[in-house]
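[1] Let's see this in three dimensions:
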Amino acid sequence: MSVAEPRRIVLFRHAKADWPEVTDHERPLAERGRTDAAAAGLKLADTGIPFDLALCSTAVRTRETWKFAVQEFPHRPKTVYEERIYDASPGELIAVLNETPDDARNVLLIGHNPGVQGVTDVLAGSVEGDTRTRLERRGFPTAAFAVLTFDGAWKDLEPGVATLRDYWAPSE
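    Modelled structure (predicted):
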């Protein structure tokens, strides 16, 4: 791995959740969510990004999204379930990412809106191609993900330092 190789962050919103009589944190995926999570997993595998680490909210719907998505990966990255991702602001998500070990080059964060979309917007100081237009047109629906790159150490990740390289959302 080259020192000049950029780090990659994939910000992945959980798939569609159901609304049973449980607390928000305990909401499971809906049937469509399970299907969309697997589809997102296929698209993530198609990126060819060899994920070193997955950071996942402790909410039931994010853990289930990850369970269905990772089944499509050629190898399962180390997974850390992080309470601070649940209901996190963009600044809080950056703080979690700042703690990532430097030997991790490619990180997948599975979280919630509005934080996931917000941190995507905050980090992306530049954009490749029509990616921002596609993201603005679709928003950040459930099971969508954005791929960003940046140079430097994780502790140096801050607003505007990344490039938004790709964006995907399931069709509705």
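[2] make it CA atoms for all contacts and neighbour counts henceforth
    Noted.
[3] Over to the residue sitting furthest away from the middle of the chain. Which of the three states is it?
    Distance from the centre of the chain peaks at residue 21, with 27.1 Å (Cα atoms, centre = their mean). Assigned with DSSP: H, G, I helix; E, B strand; the rest coil, residue 21 falls in the coil class.
[4] got the contact list for it?
    Neighbouring residues of residue 21 by Cα atoms under 8 Å, 6 or more residues apart in numbering: there are none.
[5] do you know how far it is from residue 28?
    With the distance defined as Cα to Cα, to the nearest Å, residue 21 ends up 11 Å from residue 28.
[6] buried stuff in the helix ranked longest in the chain?
    Counting residues, the longest helix found in the chain (DSSP state H) is helix 31-46. Neighbour counts over helix 31-46 (16 or more other Cα atoms under 10 Å) mark 33-45 as buried.
[7] in this structure, which spans are helices?
    Taking DSSP H as the test, the helices found in the chain are 31-46, 60-70, 90-98, 115-123, 131-138.
[8] In CSV: those, plus distance to residue 13.
    Listed next are those as CSV, based on distance: least, Cα to Cα, whole Å:
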stretch, distance to residue 13
helix 31-46, 10
helix 60-70, 8
helix 90-98, 13
helix 115-123, 6
helix 131-138, 13
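[9] Among the ones you listed, which comes closest to residue 106?
    Closest to residue 106 of the helices of the chain, according to Cα to Cα: helix 90-98, at 11.3 Å.
[10] now the other sequence, so there's something to compare against:
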Amino acid sequence: MTSHRLVLLRHAKAEPAGSLPDHERPLALPGRRQASAAGAALAAADLVPSRVLCSSALRTRQTWELARTALAAAGAPDPVLTVTDALYDATTGDLAELVRAVPEDDGTVLVVGHEPTMSHAAVTLAGPGSDEQVLARVRTGVPTSSWSVLELDGPWDATAPGALRLVRLGLPD
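    Now for the predicted structure:
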């Protein structure tokens, strides 16, 4: 029996780097559509988070807000939201540390972050029982607004390299 699900969502398509600092780059119009579609896809896949850990960057916060709106339209309750600078330049270890601190009663946790952290974390945390095709695809990196699903049989504080199963990759339309 799976006791926990970790969903790693890469932010949607952002405006190109330019005059704004990277942290303040907003979503591009296609990214706004991607983020809404990601929320609807998560709802359709019954991957409604009870807790969201979101990078403090503008594009990740906007991705979450649009995904949240789509989840809410599907009847999902609002999750507990933590926006943190720790996910902006996070390593896989940083991400795992944040997940290990999640309360046990949170069954599904959504992390909204950046590449290459989202794909590296999925590959590093994936262990026995992972879907080999999904693992091979995630190893090459993931596109904007894609989401990886990992399952953990045990407490959140058991989140460690090789301890979860990578079971699904959701790609934007």
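[11] Any idea what the TM-score comes out to?
    TM-score for the superposed pair, counting by TM-score structural alignment, normalised by the length of structure 1: 0.91. Supporting figures: 167 aligned residues with a Cα RMSD of 1.5 Å.
[12] just to revisit the earlier point, check the buried residues of helix 31-46 of structure 1 and tell me the two furthest apart.
    Using Cα to Cα for every pair in the buried residues of helix 31-46 of structure 1, the one that comes out farthest apart is 33 and 45, at 18.0 Å.
[13] The residue farthest from the centre of structure 1 matches what in structure 2?
    Correspondence of residue 21 of structure 1 to structure 2, assessed by TM-score structural alignment: residue 19.
[14] Residue 103 of structure 1 maps to what in structure 2?
    Aligning on TM-score structural alignment places residue 103 of structure 1 opposite residue 105 in structure 2.
[15] no, scratch that, I was asking about residue 113 of structure 1
    Residue pairing (TM-score structural alignment): residue 113 of structure 1 is matched to residue 115 of structure 2.
[16] Contacts only, for that match.
    10, 141-142.
[17] same deal with residue 73 of structure 1?
    Residue 73 of structure 1 touches 41-42, 44-45, counting by Cα under 8 Å, 6+ apart.
[18] Could you count how many residues lie near the residue nearest to residue 112 of structure 1 when sequence neighbours are not counted?
    The shortest distance from residue 112 of structure 1 to any residue other than its chain neighbours is 5.4 Å, reached at residue 13 (Cα to Cα, 6 or more residues apart in numbering). If you count neighbours by other Cα atoms under 10 Å, residue 13 of structure 1 ends up with 27.
[19] I figured residue 13 of structure 1 hits residue 146, correct?
    No: Residue 13 of structure 1 lies out of contact with residue 146 (Cα atoms under 8 Å); the separation is 9.1 Å.
[20] Run a quick check on residue 121 of structure 2 versus residue 94, I expect a contact.
    No: Residue 121 of structure 2 is beyond contact range of residue 94, at 9.7 Å (criterion: Cα under 8 Å).
[21] Of those two, which one has the most company?
    With neighbours defined as other Cα under 10 Å, residue 121 of structure 2 and residue 94 compare such that residue 121 has more, 24 against 15.
[22] mind listing what the more buried one touches?
    Residue 121 of structure 2 sits next to 91-92, 95-96 when contact means Cα under 8 Å, 6+ apart.
[23] Same question for residue 109 of structure 2.
    Neighbouring residues of residue 109 of structure 2 by Cα under 8 Å, 6+ apart: 4-7, 49-53.
[24] so can I have JSON lines of those showing distance to residue 159 of structure 2 and neighbour count?
    Shown next, in JSON lines, are the contacts of residue 109 of structure 2 (distance: Cα to Cα, whole Å; neighbours: other Cα atoms under 10 Å):
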{"residue": "4", "distance to residue 159 of structure 2": "10", "neighbour count": "19"}
{"residue": "5", "distance to residue 159 of structure 2": "11", "neighbour count": "23"}
{"residue": "6", "distance to residue 159 of structure 2": "10", "neighbour count": "25"}
{"residue": "7", "distance to residue 159 of structure 2": "13", "neighbour count": "26"}
{"residue": "49", "distance to residue 159 of structure 2": "17", "neighbour count": "25"}
{"residue": "50", "distance to residue 159 of structure 2": "17", "neighbour count": "17"}
{"residue": "51", "distance to residue 159 of structure 2": "16", "neighbour count": "20"}
{"residue": "52", "distance to residue 159 of structure 2": "16", "neighbour count": "23"}
{"residue": "53", "distance to residue 159 of structure 2": "15", "neighbour count": "23"}
